[in-house]
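Q: Sequence below, structure please.
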Amino acid sequence: MKKLKIVTIGGGSSYTPELIEGFINRQDQLNIGEIWLVDIEDGKEKLEIVGEMAKRMVKAAGLDWQVHLTLDRREALKDADFVTTQFRVGLLDARIRDERIPYKYGMIGQETNGAGGIFKALRTIPVILGIIKDMEELCPNAWLVNFTNPAGMVTEAAIKVGGWKKTVGLCNVPIGSYKMNHKVMNNEDETLYHKYAGLNHFHWHRVWDKDGVEVTDQIIEKVFNLEEGAEAIAEVANIQKIPFTYEQIKSLGMLPCGYHRYYYITDLMFESGLEDYKKNQTRAEVVKQTEKELFELYKDPALDYKPEQLTKRGGTHYSDAACELICSIVNDKKTVMVVSTQNKGTIDDLPYDSIVEVTSYITAHGPEPLNWGSFGPEARGMLQLMKSMEELVIKAAVTGDYNTALQAFTINPLVTSGKIAKELLDEMLVANKHYLPQFASKIAELEAKGVTYIPS
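A: As a prediction, this is how the structure comes out:
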């Protein structure tokens, strides 16, 4: 059997130990020969730290895999079988700006939602398309497994713009809700059946027990019908635990994604986020400190396993999901997973070729999504609006067209439209000028008019 070559772009990420652990746990199912961890010059120190730890983990497992560290992406990609992406353009400082600048204008700042999410996509999409250009030449048969956020938009750009059909997007949020639901239902055997549909960070799901009885309403009662003042149950660490409006969720009849808080209880999420902003404790600022502590741990030459502290990072389960996805493709396991993939008629309310996040069988030829059908009006309109917004963001990222970016801002539910949206867009463009070459002429024009980025 051919030995697999797996390449990870963004190999200096704090998540890499979980990725290595996931591969080690599947050593009997994956015939791995080489793992290449790739990063950029600014990430060199972290790459060396986490890369040496990865080597220790492989050695401790008694495996002969070759772990390579490099800043040369093209060297790594040659003849790769799988390419995973977990990079952050602009590093955490860019995320901090994404989260802080909108609050200056009275809007929510968040990594993958609202203005911050749009700018993360504008920085990231050109880079994923550049990776695909290299893959076309160096590893034309490789699978691209993306868990770089915003995962849905990045995956859609890879497939629809880059033409890389063998692309699958991943997110840890469905895994978190899957585990949460089993816990609240006291189902230790994890036999509940889940069905998800929507977009990345904007999906809904329903649940059945092993006898085929739907238990969605029971979970709604346990998770959302809380006494006044009770803390909400959250499936991911990076979202404030603010309770949803019970009556609205009960009427919805589906379980929302944790990120729906930004759309269903916008006022409460803004108030909570604003307090964090004032204390210089936005999620990105907290994560930056957490990462600093993690990398101090990773430096320990005796550490040859994933530390428990990694679960505080907020993205736990991402990497393990990537390993299972690869394992299912290699072995045609037909594992049921929630992934970002082509709609193919799964959701009646969206275009056939749009990228959706849905429950799928993972086969040797990729995901086969399970039919959902149509959403009711309580979800359908929001879903279609968000997909339209994503399409505009992708177009703006590829073309550098200012007016398209402004249209995306205008229809995004978390961005206040009008003059203030334009002012926010202008400052965020200037703040990101080093990472947005496609907007270079517009940014120069804005700076000539006196637009500046003033850190707050």
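Q: rest of the way, CA atoms for contacts and neighbours
A: Noted.
Q: pretty sure residue 143 is touching residue 158, no?
A: No. Using Cα atoms under 8 Å, residue 143 is not in contact with residue 158; the gap is 11.5 Å.
Q: From residue 102, how far off is residue 249?
A: Look at residue 249 and residue 102: by Cα to Cα, to the nearest Å, they are 28 Å apart.
Q: Compare the two and say which one has the larger neighbour count.
A: residue 102 (23 against 18; other Cα atoms under 10 Å).
Q: Which of the three states applies to the residue nearest to residue 268 when sequence neighbours are not counted?
A: Nearest non-adjacent residue to residue 268, counting by Cα to Cα, 6 or more residues apart in numbering: residue 242, 7.6 Å away. Using DSSP: H, G, I helix; E, B strand; the rest coil, the structure places residue 242 in coil.
Q: neighbours of residue 242, just the number please.
A: 18.
Q: Residue 389 looks like it's in a helix, true?
A: Yes. Residue 389 forms part of a helix when assessed by three-state DSSP.
Q: I have a second one here; can you model it like the first so I can compare?
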Amino acid sequence: MKLTVVGGGSTYTPELVDGFARLRDTLPVEELVLVDPAAERLELVGGLARRIFAKQGHPGRIVTTSDLDAGVEGADAVLLQLRVGGQAARLQDETWPLECGCIGQETTGAGGLAKALRTVPVVLDIAERVRRTNPDAWIIDFTNPVGIVTRALLQAGHRTVGLCNVAIGFQRKFAALLGVAPADVHLDHVGLNHLTWETGVRLGGPEGENVLPKLLAEHGDAVADDLRLPRTLVDRLGVVPSYYLRYYYAHDEVVRDLRTKRSRAAEVAAMEKQLLEMYGDPALDEKPELLARRGGAYYSEAAVDLAASLLGGGGSPYQVVNTYNKGTLPFLPDDAVVEVQAAIGSHGPAPLPVPAVDPLYAGLMANVTAYEDLALEAALRGGRDRVFRALLAHPLIGQYAYADTLTDQLIAHNREHLAWA
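A: Below is the predicted model:
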């Protein structure tokens, strides 16, 4: 089995490699190819990756290359984890929206739109090159904004599934609080990427006992603290919102915080510099502890599980993924991309039935889906008016004066990445 990681020079990659090494019985990778245009960075990551495989006795071969076509040729699955513009672009995404009093964040609001506009054309070009060399390959998208990028790939006819680590993070945390194995926890996870709610926590599978009320009664303070939301709000909702919902439920508070604190992009850039120095140490043969603070917790387990199921291996029968709605949430279009539990097999994901969704959540999902429609149109066709319409539609913006100003700011800060600008 050959797997290719596009964006293989990312400091995330040793987390992924560690998962491939530990879980080789689930996903027997014979060749792992790391593709990245940053050759020096790629060699640092690739060197550590080989040492991790060697330490854990993995017989697979690790190849590094800057040649995308060679890297994806013959791959059974291609994982996308790229960041167009790097951390410098992320820093901008987190900064200029704050001038209008709007959230500055890399996947939500104006910053998220900027990332989508930079990313969608690049990802579609990569996917076309994968299709030319191996049309049967699965494309697993971990590149943000996952919902918009996955929808672009699906609309273009690619065999793709979107992946996020939010659900597996909740699964692990809830399992620890309940004192059970993670595999015993099944989430009633519903929404869009980075706009999700856990409406049930079941033990043993989709038909198992819902212990969410017990979880909130006994561990509500811990859950609320992790979300950085008041316990009273979590109790009133009766569900567990993704921590990304804090941008909606506490928007002004978050803006005040972001204006006074060091940006996440600056923190990550500093971490990445330190991590790359560590990766260059020939004595290092395991992922460093610092990597856990970089983000992407449990990404490797989720990626291995999904790839194994898609490629006919021993992955979990049910996994949370991003895929076409196709009636799963009847209040959204069939071609919307939703993030829900699905049965996974070599045919791809088949979403499980979802109980009726409370209008409190359905309304916000519908609003953000409309924004994502317009965002994808702007990413595919360009133009100032399309950018403006997408920003005006976003529930975190919504005022024409803000949308106008943010449109000009977005284009000015991203001109080098926008072919039409």
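Q: Distance of the counterpart of residue 86 of structure 2 in structure 1 relative to residue 313 of structure 1?
A: Using TM-score structural alignment as the criterion, the counterpart of residue 86 of structure 2 in structure 1 is residue 91. Distance, residue 91 of structure 1 to residue 313 of structure 1, by Cα to Cα: 15 Å.
Q: These two: who's more crowded?
A: Shown here are residue 91 of structure 1 and residue 313; by other Cα under 10 Å, residue 313 has more neighbours (19 against 12).
Q: Can you tell me which residue sits nearest the middle of structure 1?
A: residue 149 (3.6 Å; Cα atoms, centre = their mean).
Q: how much space between it and residue 107 of structure 1?
A: Applying Cα to Cα to residue 149 of structure 1 and residue 107 of structure 1 gives a distance of 20 Å.
Q: What of residue 7 of structure 1?
A: Noted for residue 7 of structure 1: a distance of 38 Å to residue 107 of structure 1, by Cα to Cα.
Q: for the stretch 1-150 of structure 2, what spans make up the helices?
A: Secondary structure of the stretch 1-150 of structure 2 (DSSP state H, counting those that start in this stretch): helices at 13-22, 39-55, 68-72, 86-93, 109-133, 146-155.
Q: Tabulate these in CSV, adding columns for distance to residue 392 of structure 2.
A: Shown next, in CSV, are the helices of the stretch 1-150 of structure 2 (distance: least, Cα to Cα, whole Å):
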stretch, distance to residue 392 of structure 2
helix 13-22, 36
helix 39-55, 39
helix 68-72, 37
helix 86-93, 17
helix 109-133, 10
helix 146-155, 17
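Q: what do we get in structure 1 for residue 104 of structure 2?
A: By TM-score structural alignment, residue 104 of structure 2 lines up with residue 109 in structure 1.
Q: ok so, going back, return the residues in contact with the match of residue 86 of structure 2.
A: Neighbouring residues of residue 91 of structure 1 by Cα atoms under 8 Å, 6 or more residues apart in numbering: there are none.
Q: Please report how far the aligned partner of residue 128 of structure 1 in structure 2 lies from residue 181 of structure 2.
A: Residue 128 of structure 1 maps onto residue 123 in structure 2 when the alignment is built from TM-score structural alignment. Here residue 123 of structure 2 is placed at a distance of 36 Å from residue 181 of structure 2 (Cα to Cα).
Q: Who has more neighbours out of the two?
A: Neighbours per residue, other Cα under 10 Å: of residue 123 of structure 2 and residue 181, the larger number sits with residue 123, 22 against 14.
Q: So residue 23 of structure 1 sits against residue 322, correct?
A: No. If you go by Cα under 8 Å, residue 23 of structure 1 and residue 322 don't touch, sitting 9.3 Å apart.
Q: Identify the contacts common to these two.
A: Contacts common to residue 23 of structure 1 and residue 322, judged by Cα under 8 Å, 6+ apart, are absent.
Q: Could you measure from the closest residue to residue 301 of structure 1 other than its chain neighbours over to residue 317 of structure 1?
A: Distance criterion Cα to Cα, 6+ apart; nearest residue to residue 301 of structure 1, sequence neighbours excluded, is residue 53 at 7.6 Å. Distance check for residue 53 of structure 1 against residue 317 of structure 1: by Cα to Cα, it reads 19 Å.
Q: Next, count neighbours for the alignment partner in structure 2 of the residue nearest to residue 301 of structure 1.
A: In structure 2, the residue matched to residue 53 of structure 1 (TM-score structural alignment) is residue 48. Neighbour count of residue 48 of structure 2, defined by other Cα under 10 Å: 25.
Q: now swap in residue 409 of structure 1 and tell me
A: For residue 409 of structure 1, the count of nearby residues is 25 (other Cα under 10 Å).
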